[in-house]
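*Asks:* A predicted structure for the sequence below; I have some questions about it.
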Amino acid sequence: MNYLIGLFESVRDFIATGGDVLYFVAAALFLMWMLMIERYWYLISVFPKVKKDIIAKWDAREDTTSWYAHRIRDAWISQASDALDARMLIIRTLIAMCPLIGLLGTVTGMISVFETMATQGTSNARLMAGGISMATIPTMAGMVAALSGLFISSRLEAKVKLAREGLVDSLPHH
C-alpha cells in the first residue's frame, strides 16, 4: 500500500512540475494504448473467426471462376480489410498529436517564464527555473508517449498487413 501511495505522490509531483498539459498527454496516451490493445485483441480473437467464415462461404460457392464470383470475393476481402484497418488512423493521429501536446506545454511554460521575468525581473532564478522545467517536462512526456506508441503501432500495422495477405491467399483465385 505504501508503494502505491509513493507512486501516486511521484506522479502528482511530476504533473505539478510539468503543468496541466500533462493531463492531456496522459489522456492521449491512455486512448492510444486502449485502441492498440483493442486492435491486438481483434487480430488475435475476432479476425480468425471472420477469416474462417469468409473462407467457408467461398468454399461453399459453386461458382468461383466467373467475373461475378471474383467481384464477390473482392468485396469480402475489402470488408475484412476495412475491419482490420479500423481505428488505425486514429492511433496514428494520436501518435502524431502527443509531441504537439507536449509542445503546447512548452509554450505555456515559456509564457510562465516570461511572465515571471516581467513581474519579478531576471534576478529570481528559482521562479524562472520552475517555468523552464514546466516548459521542458511536457515536451519530454509527449515525445516518450509518441515513441511508445510508434513502435507498437508499426508492429500492429505489420500484423494487419500479414492478416490481410493471409486472407487473400486463403481464397483461391481461379
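*Replies:* Sure thing, it's come through. Here the structure is a predicted model, which means the values were calculated and not measured.
*Asks:* hey, let's count contacts and neighbours off CA atoms from now on
*Replies:* Noted.
*Asks:* so residue 25 touches residue 143, yeah?
*Replies:* No: contact between residue 25 and residue 143 fails when scored by CA atoms under 8 Å: they sit 9.7 Å apart.
*Asks:* structure B:
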Amino acid sequence: MYDLIGLWESVREFIATGGGVLYLVAMALFLMWVLMIERFWFLTSVYPKMRKDIIGDWDARSDTTSWYAHRIRDAWISQASDKLSTNILLIKTLVAMCPLIGLLGTVWGMINVFETMATQGTGNARLMAAGISMATIPTMAGMVAALSGVFFSSRLEAKVKIAKEKLVDSLPHH
C-alpha cells in the first residue's frame, strides 16, 4: 500500500514539474492503451469464435461457386474485416498525437519562461532554468507515450492483417 502511495506521489510531482499539459498526455496514453488492450482481447477471445462461425456457415452452404455465393462470401469477409479494424485508426491517431500534445506543453512552457523573463528580467537564472525544465518535460512525456504505443499498435495492425488474410484463405471459392 505504501508503494502505491509513493508511486502516486511521484506521478503528482512529475505532473507538477511538467505542467497541466501532462494531464492531456496521460489521458491520450490511457485511452490509447485501453483501446489496444480491447483490440488484443477481441483478437484472442471474440474473433476466433466469429471466424469459426463464418467458416462453418460457408462450409454448410450447398452453393459456393455462383456469383451470389461469392457476393455473400465477400460480404462476410468485409463484415469481419470491419470488426477487426475497429479503432485501429483511432489508436494510430492517438500514438501520433502524443508527441504533438507534448510539443504543445513545451511551447506553453517556453511562453511562460519568456513571460517570466519579461517581468523578472534575465538575471534570475534559477527561474529561467526551472521554466525551461518545465517546458521540456511535456515533450519527453509525449515521446515516451508515443513510443510505448508505436510497437504495440504496429504489432496489433500486423495481427489484424494476418487475421484477415487467414479468413480469406479459409473460405475457398471453388
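*Replies:* Thanks, I have the structure now. Every value quoted in this text rests on a predicted model; they were computed, and no experiment measured them.
*Asks:* residue 25 and residue 143 of structure 1 - which one has more neighbours?
*Replies:* Higher neighbour count among residue 25 of structure 1 and residue 143: residue 25, with 26 against 22, using other CA atoms under 10 Å.
*Asks:* joint contacts of residue 25 and residue 143 of structure 1?
*Replies:* Residues touching both residue 25 of structure 1 and residue 143 (CA atoms under 8 Å, 6 or more residues apart in numbering): 98, 102.
*Asks:* the strands in structure 2, which residues?
*Replies:* With DSSP state E, there are no strands along structure 2.
*Asks:* in it, where's the longest helix?
*Replies:* Taking DSSP state H as the assignment, the helix of structure 2 that covers the most residues is helix 125-170.
*Asks:* who are the packing partners of that one?
*Replies:* For helix 125-170 of structure 2, the packing partners by 3 or more CA pairs under 8 Å, 6 or more residues apart in numbering; DSSP states H and E come out as helix 2-18, helix 21-41, helix 67-85, helix 88-120.
*Asks:* need the contact partners of the first one.
*Replies:* Counting by CA under 8 Å, 6+ apart, helix 2-18 of structure 2 makes contact with 22-23, 133-138, all of which sit outside it.
*Asks:* what angle separates it from helix 21-41?
*Replies:* The directions of helix 2-18 of structure 2 and helix 21-41 differ by 130 degrees, with axes from the mean of the first three to the mean of the last three CA atoms, to 10 degrees as the criterion.
*Asks:* and helix 2-18 of structure 2, which residues are buried?
*Replies:* Neighbour-count burial for helix 2-18 of structure 2 flags 14-15, 17-18 (criterion: 16 or more other CA atoms under 10 Å).
*Asks:* likewise for the third one?
*Replies:* Residues of helix 67-85 of structure 2 classed as buried by neighbour count (16+ other CA under 10 Å): 69-70, 73, 76-77, 80-81, 83-85.
*Asks:* also the longest one?
*Replies:* Within helix 88-120 of structure 2, the residues that qualify as buried by neighbour count (16+ other CA under 10 Å) are 88, 91-92, 94-110, 112-114, 116-117.
*Asks:* mean shift between that helix and structure 1?
*Replies:* Compared with structure 1 after fitting, helix 88-120 of structure 2 has a mean deviation of 0.4 Å; criterion: mean CA distance after the TM-score superposition for structure 1.
*Asks:* likewise the first one?
*Replies:* Relative to the matching residues in structure 1, helix 2-18 of structure 2 has an average distance of 1.1 Å after the fit, by mean CA distance after the TM-score superposition for structure 1.
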